[in-house]
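Q: Okay, structure incoming, though there's no sequence with it:
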């Protein structure tokens, strides 16, 4: 392909570079966003595990009452009276230890037509009329003989035949035939007994055998003398489980069986957070006394994600800025290439100059982009928001630009150390610097040293303005340098002194500015830097070899 054919394609190079870098940056931002969402989902799943542990622990604690009551009736049987049962209930301190428990009771059992003994038990134990209600044509009669807490409002529940109600009957039959506790579906407690308190809840039944055995198989056996049961208020039970400190940022829904509105047991009063999608919904299953439940969780507004959602946005914005910068560089490189190509068409000498110029420019652009990328990454990592990132990044670019400007004026040959200090300190403290602030011989620096020291002086001056008294007190900052010989090697020693009435304490963490200074001095220039935080200010001593630098003039 000839040069004339390649020129139209080169016009689109900067656009192609911009699109490629922008696409890569946006992809990186999207990946960061996806990763932050995955981390948030993992954190919420762990919170759900905590909530499920609380629910299961609360249910197991309450079911322990059923086993205790079952053991009491296995031992005492029909000999237990209302006073003894009340003392047993009061000793449990239900109000403080078993929130959500509505009461504990005992059901007698007899074939239809053999209710006389049960009615005598109700009169003898419960102290009421002893009649069993409502009328029933079913095979079994299971009236309430004992119940606590018993009050004037619910005493009418004694004698109520639970076998007449479908949901209770299903659980009673399974408890009698299996010999293990069985739970009912969702019911309204007090609805059929004339009680003044009617609340949603459920019951759990366990059979009691006359011979002391609590196991029955192959159908109802004559040894089953009754059933003990516990009644739970659904709302109070789950609020007690999930409301203990520390509060969990979860919105819970509990269903009897499948998750549908008809099977809803309980719903948390705190609504789910509007910012969280269906991806954050977590569903778990639990089996209580043979009955499966479904528990569904969503995060509330109190849920905090492990990483800030602004980070992907910052990455995306930075990527677009970087794409624009690289596209501009590509555009300038294209123009430089075209200019060198025109020179090539004139003379062979122009061709040699063009090749040298391109190689020089590529090298400098690569170094500059590498520095800009490193500063941008580190500045973004230590910034708390976009404004802080923009301010810090712009200041460091300005410091780098000042060094570049000095080198440009000298055709990239040399830069005076004293002039470099005046430019960098003037950007921070103003152009009118005291005459005695800087002192030392003339030292000419090469390109690498100029750029490294320019950024170093900018960071030191910025810190002095922030934390010292250099910006408020004349003479608070002194910078001196000298050339000395050590081990047969000529070296530059620079002393940066901040003085005043305020002590400067060592930082508790190493920021990017400090890392940038150390990297420039130790890695870029192979020198040393020491900091002395004193009661009257800060002393910084920098020592770098003069090998590779321009000669000095004393």
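A: Good, I have the coordinates. Since we're looking at a predicted model, the values are computed, not measured.

Q: CA atoms for contacts and neighbours, from now on please.
A: Noted.

Q: ok, residue 256 - how many residues close by?
A: 21 (other CA atoms under 10 Å).

Q: sorry, that was for residue 199
A: 16.

Q: What of residue 26?
A: So residue 26, with other CA under 10 Å, has 19 neighbours.

Q: what are the ranges of the strands in the stretch 301-450 of the chain?
A: 415-416, 438-439, 442-445 (DSSP state E, counting those that start in this stretch).

Q: And the contacts of the second one?
A: This means strand 438-439. 418, 421, 478-481 (CA atoms under 8 Å, 6 or more residues apart in numbering).

Q: can you rerun that using 6 Å?
A: With contact meaning CA atoms under 6 Å, 6 or more residues apart in numbering, strand 438-439 is reached by 479-480.

Q: Structure two is appended below for comparative analysis:
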């Protein structure tokens, strides 16, 4: 029968019967194993005697029983070749702790430098062995910890990329707003007309941005855009807008441009076209996918049942928005035709802006 646990330490008697060296070994192994960061223990000869799971994941091979410099071939950028992995252990063995050294660990032979893992290295003496009378003690080993900064550095790089992208998009959007304001003022004859037209166009732009934000700037379909853009302008007439083949995801720039085109077409249809009368209808359908002959997705906006159509006497800004919004690419664009039975518009979205829908 095992003796009772020691009341003072509350440890099992089987542990208390261990020799001090064995007990020390067990405690040290438990501490190393439980550490979240990579931990390696080296003997005085620089040979790795213990390594936890995190350290084994960093090392290409099992580090135990191998020299530290071989087990973890660290590179120290900016050290001009004066710092080497074995020197880390040697300095700790001489009683000099090292804290916060920046290092890199190559991922694989022949891999690019950008694929190296970024590490923060700490090395401290493991245990001081008392020296002879009048002599300084010496370290019995060294503990080296490796903090993997790679995920943190990658997150920082991603944050900087997102900030640059946000800056780019904000500047482009502000430039677009200024252009819309200037051109709307040029084509409207009254302040009320300007306010109404400008507000509608900015709301159309905002609606596209809101959809993009809700979808993390991806996975946004033409169908989503159409339904969002026609609702404010057409009201109950939105039910008379039929769509077909628009379950296609597009890039952000195409989404914004397409949204503005749909807004202008809807506004015109509500004021003068098919949606201005009770029996008029609008269809927006896919006509052709990209092919060798045409590197663009082709859609057709077609109005029927509205008042007779005649071409306007002057070109308004709405026509300019429609014809120019998708012209950022040679394959993109939109062409209006004022046919007697209703307005038609061929819309071309560049194939390069089509995306595979996720989910």
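A: Cool, got the structure. Keep in mind the model is a prediction, meaning the values are calculated, not measured.

Q: List the TM-score for the superposed pair.
A: Laid over one another, the chains give 0.53 as their TM-score (TM-score structural alignment, normalised by the length of structure 2), with 208 aligned residues with a CA RMSD of 2.5 Å.

Q: quick one: the helices in the stretch 151-300 of structure 2?
A: Secondary structure of the stretch 151-300 of structure 2, counting by DSSP state H, counting those that start in this stretch: helices at 191-214, 222-234, 252-271.

Q: Out of those, the one nearest residue 348 of structure 2 is which?
A: Closest of the helices of the stretch 151-300 of structure 2 to residue 348 of structure 2 is helix 252-271, at 9.4 Å (criterion: CA to CA).

Q: equivalent range in structure 1 for that closest one?
A: Alignment of helix 252-271 of structure 2 against structure 1: residues 447-466, by TM-score structural alignment.

Q: Same question for stretch 195-215 of structure 2.
A: Against structure 1, stretch 195-215 of structure 2 falls on residues 390-410 (TM-score structural alignment).

Q: Check stretch 93-111 of structure 2 too.
A: So stretch 93-111 of structure 2 is aligned with nothing, judged by TM-score structural alignment.

Q: count of residues packed around residue 520 of structure 1?
A: Neighbours around residue 520 of structure 1, by other CA under 10 Å: 22.

Q: one step back: how big is the offset of the match of helix 252-271 of structure 2 relative to structure 2?
A: Following the fit onto structure 2, the mean deviation recorded for stretch 447-466 of structure 1 is 0.4 Å by mean CA distance after the TM-score superposition for structure 1.

Q: what about the most centrally placed residue in structure 2, distance to residue 164 of structure 2?
A: With distances taken as CA atoms, centre = their mean, residue 158 lies nearest the centre of structure 2, 6.5 Å away. Going from residue 158 of structure 2 to residue 164 of structure 2 by CA to CA, to the nearest Å gives 10 Å.

Q: Can you show me the strands along the stretch 51-200 of structure 1?
A: Counting by DSSP E, counting those that start in this stretch, the strands of the stretch 51-200 of structure 1 are 101-108, 110-111, 140-141, 144-148, 182-183, 187-189, 199-209.

Q: closest to residue 470 of structure 1 out of those?
A: Of all the strands of the stretch 51-200 of structure 1, it is strand 101-108 that lies closest to residue 470 of structure 1, at 70.4 Å by CA to CA.

Q: Which elements pack onto the closest one?
A: Contacts defined by 3 or more CA pairs under 6 Å, 6 or more residues apart in numbering; DSSP states H and E place strand 101-108 of structure 1 against strand 144-148, strand 224-233.

Q: would you turn those strands into CSV with distance to residue 5 of structure 1 and mean neighbour count?
A: Formatted as CSV, those follow (distance: least, CA to CA, whole Å; neighbours: other CA atoms under 10 Å):
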stretch, distance to residue 5 of structure 1, mean neighbour count
strand 144-148, 98, 25
strand 224-233, 84, 24
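
Q: Format those as CSV; extra columns: distance to residue 466 of structure 1.
A: As requested, those are exported to CSV (distance: least, CA to CA, whole Å):
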stretch, distance to residue 466 of structure 1
strand 144-148, 72
strand 224-233, 62
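
Q: and of these, who's closest to residue 515 of structure 1?
A: So among those, strand 224-233 is nearest, using CA to CA, at 61.4 Å.

Q: Name the residues that touch the closest one?
A: Residues from elsewhere that reach strand 224-233 of structure 1 (CA under 6 Å, 6+ apart): 100-109, 201-210.

Q: Tell me where the longest helix sits in structure 1.
A: Longest helix of structure 1, by residue count under DSSP state H: helix 13-76.

Q: Tell me the residues of structure 2 aligned with that helix.
A: Going by TM-score structural alignment, helix 13-76 of structure 1 sits over no part of structure 2.

Q: And for stretch 331-344 of structure 1?
A: Under TM-score structural alignment, there's no match for stretch 331-344 of structure 1.

Q: in that stretch, what's buried?
A: Using 16 or more other CA atoms under 10 Å as the test for burial, stretch 331-344 of structure 1 gives 331, 333-334, 336-337, 340-341, 343-344.
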